[in-house]
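Colleague: No letters, just coordinates:
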């Protein structure tokens, strides 16, 4: 019960890491959890799965500033404040250098960088002093992957945001940390590739490259988010916490 009385926002909360974190926040006693997602059907399924009265699902695209304004208005009307933001929504598709299109670049940066920045900035007036902001990065911020140069660049940008924002927000004692997962078994990870054979080959490659010799589970990331969200990490800010089975350390 580490989040009793806390109001939280989780973007990209309809599946994968976002959904697992929302479930974990509820178990930890959060007063209310707001989740977002692009597809209303998946949001409905997530709410049904959580089966909790203190969850509000808001359909929207973090890359759309009008959608973010709607989200902030709903949070303001329902709770009037935020104690935690987990900026989790992300996009990841393969594009080999030499074949990168303007659309691929724009789509990836629109969600991972622009969407994350304006999610946090627009929510700032609702954040209480002493709040916790967690940015979902990736070990791709420091590790290279063929065909993912644009994605890797967005995750490096997120790391830079955290470093700067701890200075911008220090007068309000708001902590900002980056959580960087490795290969986690989520729909997003499985979407990288094409056929089922290619997906399994990718999973095998990531598993073999991980010292713990396995793919991570979404709830393992969720537990790390809880640590960064609660008072257990009261003297932790500006870090990049790798939760990747050791992959980024070798």
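Modeller: The structure has been received and is ready for your questions. Fair warning: this is a prediction, and the values are worked out from it, not measured in the lab. Numbering: from 1, shown residues only.
Colleague: use CA for all of it now, contacts and neighbours both
Modeller: Noted.
Colleague: Span of stretch 46-58 from start to end?
Modeller: 12 Å (Cα to Cα, to the nearest Å).
Colleague: OK, contacts around the spatially most central residue of the chain?
Modeller: In the chain, the residue lying closest to the centroid (Cα atoms, centre = their mean) is residue 88, at 1.6 Å. By Cα atoms under 8 Å, 6 or more residues apart in numbering, the contact set of residue 88 is 10-13, 17-18, 116, 135-136.
Colleague: any idea how far it lies from residue 208?
Modeller: Residue 88 is 26 Å from residue 208, by Cα to Cα.
Colleague: and if you look at residue 172?
Modeller: Residue 172 is 43 Å from residue 208, by Cα to Cα.
Colleague: and if you look at residue 32?
Modeller: 39 Å.
Colleague: neighbour-wise, which of these two wins?
Modeller: Under the criterion of other Cα atoms under 10 Å, the comparison of residue 32 against residue 208 puts residue 32 first, with 23 against 14.
Colleague: For this protein, just list every one of the strands.
Modeller: 7-10, 32-37, 55-59, 82-87, 127-136, 175-181, 240-243 (DSSP state E).
Colleague: got those as a markdown table, with distance to residue 157 columns?
Modeller: Converted to a markdown table, the strands of the chain look like this (distance: least, Cα to Cα, whole Å):
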| stretch | distance to residue 157 |
| --- | --- |
| strand 7-10 | 20 |
| strand 32-37 | 22 |
| strand 55-59 | 26 |
| strand 82-87 | 14 |
| strand 127-136 | 11 |
| strand 175-181 | 11 |
| strand 240-243 | 12 |
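Colleague: For this protein, just list every one of the helices.
Modeller: 16-27, 40-50, 65-78, 102-109, 116-123, 149-168, 187-191, 196-209, 218-229 (DSSP state H).
Colleague: want to compare, so here's the second one:
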């Protein structure tokens, strides 16, 4: 019997990157997996590749979150693993930041995370695992990423409060904070191939283990935190960065 057989797992932002890698791992371990995303073609393609269910949903849209919760619970019942992974980033100095970009980032990374968790809580099985995607930038400083960093610091605060509020139901709430992972994030930020390769080399140089991480490694961490072996872990942030924050 696979570890997550008969378990229902929801992965937001599961059409690419770390969400895709996590959905693949959970599926391989026997879970029934539902992935979400904002782009219909991308989410349907990913679902076909992975053999999972796709639901079109924008984490920045509260109506979409309501529809997601309704569709998941009507088709699958209560949830055992909730990985709130969807998020965006963009660079700008504090001086040049715009209200529009500030709202765009926070509507997905903070407000969307908060209400995805809030609206799923009544539909979580007792003993469920909730994992929220954070970042090492929640506790480190990088010029040009003040809004993104603040949104992730807010996530870490939500995790601790939720862990206390849900402890009586044995629901564990944790976050993971990746460093440099091999995803589409930088290309989505508008970098061309030359800039992307330069950024990758730069990040490798900042990582003591001498490489950047893989989406599958995020999935393996999510799977461990969601397993019975981690049943005494809650309210914690789990850094997975190859040692970069040690420097």
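Modeller: On my side now, so go ahead. No experiment lies behind these values; they were computed from the predicted model shown.
Colleague: Next, the TM-score between them, please.
Modeller: The TM-score (TM-score structural alignment, normalised by the length of the second structure) is 0.97; 246 aligned residues with a Cα RMSD of 1.1 Å.
Colleague: returning to that earlier point: between which two of the contacts of residue 88 of the first structure is the distance greatest?
Modeller: 17 and 116 (15.7 Å; Cα to Cα).
Colleague: Of the two, which one has the most company?
Modeller: Neighbour count, other Cα under 10 Å: between residue 17 of the first structure and residue 116, residue 17 has more, with 28 against 24.
Colleague: Now do the same contact list for that one.
Modeller: 88, 186, 218-219, 221-222.
Colleague: From residue 246 of the second structure, how far out is residue 190 of the second structure?
Modeller: 29 Å.
Colleague: ignore the last one, residue 68 of the second structure
Modeller: 39 Å.
Colleague: Could you check which of those two is surrounded by more residues?
Modeller: Higher neighbour count among residue 68 of the second structure and residue 246: residue 68, with 22 against 9, using other Cα under 10 Å.
Colleague: list the contacts for the equivalent of that one over in the first structure?
Modeller: Using TM-score structural alignment as the criterion, residue 68 of the second structure maps onto residue 71 of the first structure. Applying Cα under 8 Å, 6+ apart to residue 71 of the first structure gives the contacts 58, 60.
Colleague: burial count for the closest residue to residue 183 of the second structure other than its chain neighbours?
Modeller: Closest residue to residue 183 of the second structure apart from its sequence neighbours, by Cα to Cα, 6 or more residues apart in numbering: residue 17 at 4.7 Å. For residue 17 of the second structure, the neighbour count with other Cα under 10 Å is 19.
Colleague: Same question for the one 5 residues further on.
Modeller: When counting by other Cα under 10 Å, one arrives at 27 neighbours for residue 22 of the second structure.
Colleague: check contacts around it.
Modeller: So residue 22 of the second structure contacts 11, 14, 215-216, 218-220, 222-223 (Cα under 8 Å, 6+ apart).
Colleague: In contact with the counterpart of residue 228 of the second structure in the first structure, which residues?
Modeller: Matched across to the first structure, residue 228 of the second structure falls on residue 231, judged by TM-score structural alignment. Residue 231 of the first structure is in contact with residue 2, counting by Cα under 8 Å, 6+ apart.
Colleague: measure residue 231 of the first structure to residue 175 of the first structure for me?
Modeller: 11 Å.
Colleague: Kindly report the same for residue 227 of the first structure.
Modeller: 12 Å.
Colleague: More neighbours: those two, which one.
Modeller: More crowded of residue 227 of the first structure and residue 175, by other Cα under 10 Å: residue 175, with 27 against 15.
Colleague: Translate the more buried one into the numbering of the second structure.
Modeller: Using TM-score structural alignment, the equivalent of residue 175 of the first structure in the second structure is residue 172.
Colleague: ok, its match touching residue 161?
Modeller: No: the criterion here is Cα atoms under 8 Å, and residue 172 of the second structure misses it with residue 161 at 11.2 Å.
Colleague: Need the residues touching each of the two.
Modeller: residue 235.
Colleague: What's the match for residue 155 of the first structure in the second structure?
Modeller: Checking TM-score structural alignment: residue 155 of the first structure goes with residue 152.
Colleague: Pull the number of nearby residues for that match.
Modeller: Residues near residue 152 of the second structure, counting by other Cα under 10 Å: 25.
Colleague: Next: the one 5 residues further on.
Modeller: Using other Cα under 10 Å, residue 157 of the second structure has 12 other residues around it.
Colleague: In space, what's closest to residue 244 of the second structure - neighbours in sequence excluded?
Modeller: In space, residue 244 of the second structure is closest to residue 207, 4.6 Å off (Cα to Cα, 6+ apart).
Colleague: how much space between the one you found and residue 191 of the second structure?
Modeller: 21 Å.
Colleague: same thing with residue 164 of the second structure?
Modeller: Residue 164 of the second structure is 41 Å from residue 191 of the second structure, by Cα to Cα.
Colleague: separation between the residue of the second structure most remote from its centre and residue 144 of the second structure?
Modeller: Distance from the centre of the second structure peaks at residue 95, with 28.6 Å (Cα atoms, centre = their mean). Counting by Cα to Cα, the gap from residue 95 of the second structure to residue 144 of the second structure is 10 Å.
Colleague: check contacts around the closest residue to residue 180 of the second structure other than its chain neighbours.
Modeller: In space, and not counting its chain neighbours, residue 180 of the second structure is closest to residue 212: 5.4 Å by Cα to Cα, 6+ apart. By Cα under 8 Å, 6+ apart, the contact set of residue 212 of the second structure is 180-182, 200, 203-204, 241-242.
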